[in-house]
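> Turn this into a structure:
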Amino acid sequence: MLEFSRPPREPDLEVELHLLPTESGGRAEAPLQGYRVPHDFGLPGEMNDGLYEFTGEPPAPGASQRAFVWLLAPDRNYGRFEPGFEFSIWEGRNIGTGRIICVLNAALAIAAQQVAPADGFAAR
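Next comes the predicted model:
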């Protein structure tokens, strides 16, 4: 199995990710650390890939877990996010939902102010 390696920059978001149960159209297995998946952030006709580092074990289908997310193209979402923003993740179909806990990349925040990292990130 490949070892997960963090990208060379700070994460963009801290999120709570919930995977649909397999019987409701979700994945058959838990994702791996470093999971990369398209997100629907509400931009018409556009998805935005993100890479996940889960704060604990990756969630099994039907479960939830917090994670740090690095967006492949964060510039597509400048000034659009705030805590509580909801999104979906996609693998040819909707397989889960997420909610932003903390906007770590200040350029992505609705307010043009510095956003402090979530508790525990600085210690990593």
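
> switch to C-alpha atoms for all contacts and neighbour counts from now on
Noted.

> the strands in this protein, which residues?
Here the chain has its strands, by DSSP state E, at 13-19, 36-40, 48-54, 64-71, 86-90, 94-103.

> of the ones you listed, which approaches residue 6 most closely?
With Cα to Cα, the closest approach to residue 6 among these belongs to strand 48-54: 7.9 Å.

> this one next, for a side-by-side:
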Amino acid sequence: MNLCDNVSILITSTPPGEAPLWVRQTWVGLSLPLAQTCSHAHTHHTFGVLTRPRTRVGQWFARMFRRTARGSGYLVEAQAAIHLLADVDPVAANWWREHAPHLMQPGQYFLFQVGVAQLAPRRTRPPSPPDLLADITLVSGLVRGRRSGWRPNNDFGLKHLGHTMFNDAHIEFLDCQEVQPGQSARAELWFLAPDLQAGRLRPGFEFTVHDGSPIVVAHGVVISVLRQELLASN
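Here you go, the predicted structure:
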């Protein structure tokens, strides 16, 4: 399949299905790569993840006798989606592995319906100069690497009313396109709200990287502050 390049979907509300509600709720907020040849929604025959016929013959008969549901939405490779979920909620990802192990095989897909997902083109390198040069090390226990164009939440020690205040940033790796768990790479960072870091940063400043949850997925160390107004005065 010639997949739709550089396009993903954002899950905006809890999808329907046979999985428990708490499992389905963990999809909300995740960005998942499309596994289809174009970016518009398609209509497909669908089976329940728990009640689907186990054989291709059974699935064929179900389609013939109209025992399937039909839904319009976006196809996502199930194995890749569960791997992405594992970084945010390992317990929910394990539910899928234990109760629907067939989804971990190649050629299995989730259909996220139009009402619960929207197109979210993957980010490209910003046109402005970067704010920081940093060394980023991914946590070794992750189930997948991270690619350039990553836009995670970052903890630079900011607080608001006693709570951690994250500062999102666009990240581009310099020496490779993808960094694997346990590996380090130099990266350029563009803050979405750079004014929050005014006068705070210096070489050697340490921060943590998060992916939509409190779980730390990487550790960072500032190599150079490239935007002058962010540099600490002493």
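
> Out of the strands of the first structure, indicate the one that is most buried.
strand 13-19 (a mean of 24; mean count of other Cα atoms under 10 Å).

> Please produce a markdown table containing the strands of the first structure, extended by distance to residue 1 of the first structure.
Formatted as a markdown table, the strands of the first structure follow (distance: least, Cα to Cα, whole Å):
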| stretch | distance to residue 1 of the first structure |
| --- | --- |
| strand 13-19 | 22 |
| strand 36-40 | 16 |
| strand 48-54 | 16 |
| strand 64-71 | 20 |
| strand 86-90 | 23 |
| strand 94-103 | 24 |
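
> and of these, who's closest to residue 79 of the first structure?
For those, proximity to residue 79 of the first structure was assessed by Cα to Cα; strand 94-103 is nearest, at 10.4 Å.

> The closest one corresponds to what range in the second structure?
Mapped onto the second structure using TM-score structural alignment, strand 94-103 of the first structure spans residues 216-225.

> Contacts for that stretch next, please.
The contact list for stretch 216-225 of the second structure (Cα atoms under 8 Å, 6 or more residues apart in numbering) reads 87, 131-139, 142, 201-211, 231.

> circling back: so which of the strands of the first structure gets nearest residue 4 of the first structure?
For residue 4 of the first structure, the closest of those is strand 48-54, at 8.3 Å, according to Cα to Cα.

> And the helices in the second structure, which stretches?
21-25, 56-64, 78-88, 90-99 (DSSP state H).

> just checking, which of those sits deepest inside the structure?
helix 78-88 (a mean of 21).

> Between the helices of the second structure, which one is closest to residue 194 of the second structure.
helix 78-88 (25.6 Å).

> counterpart of the closest one in the first structure, which residues?
Going by TM-score structural alignment, helix 78-88 of the second structure sits over no part of the first structure.

> Mind giving me the packing neighbours of that helix?
helix 90-99, strand 109-113 (3 or more Cα pairs under 8 Å, 6 or more residues apart in numbering; DSSP states H and E).

> Please state the offset of it from the chain centre?
Remark: helix 78-88 of the second structure is offset 8 Å from the chain centroid, using Cα atoms, centre = their mean, to the nearest Å.

> from what I can see residue 189 of the second structure touches residue 170, true?
Yes - assessed by Cα atoms under 8 Å, residue 189 of the second structure is found in contact with residue 170 at 5.6 Å.

> For the spatially most central residue of the second structure, give me its contacts.
Residue closest to the mean C-alpha point of the second structure, counted by Cα atoms, centre = their mean, is residue 31 at 4.5 Å. Residues counted as contacts of residue 31 of the second structure (Cα under 8 Å, 6+ apart) are 8-11, 120.

> Then residue 111 of the first structure?
Neighbours of residue 111 of the first structure in contact, by Cα under 8 Å, 6+ apart: residue 79.

> hmm, back to that, ok, now how distant is the residue nearest to the centre of the second structure from residue 167 of the second structure?
Distance, residue 31 of the second structure to residue 167 of the second structure, by Cα to Cα, to the nearest Å: 18 Å.

> Equivalent analysis for residue 96 of the second structure, please.
Residue 96 of the second structure is 32 Å from residue 167 of the second structure, by Cα to Cα.

> Residue 87 of the second structure too?
In this view, residue 87 of the second structure and residue 167 of the second structure are 19 Å apart by Cα to Cα.

> now swap in residue 200 of the second structure and tell me
When residue 200 of the second structure is compared with residue 167 of the second structure (using Cα to Cα), they lie 13 Å apart.

> same check, this time on residue 44 of the second structure
Counting by Cα to Cα - residue 44 of the second structure and residue 167 of the second structure are separated by 39 Å.

> before we move on, the earlier item: what's the closest of the strands of the first structure to residue 5 of the first structure?
When these are compared by Cα to Cα, strand 48-54 sits nearest residue 5 of the first structure, at 9.3 Å.

> Output the residue interval of the second structure matched by that closest one.
Taking TM-score structural alignment, strand 48-54 of the first structure hits residues 167-173 over in the second structure.
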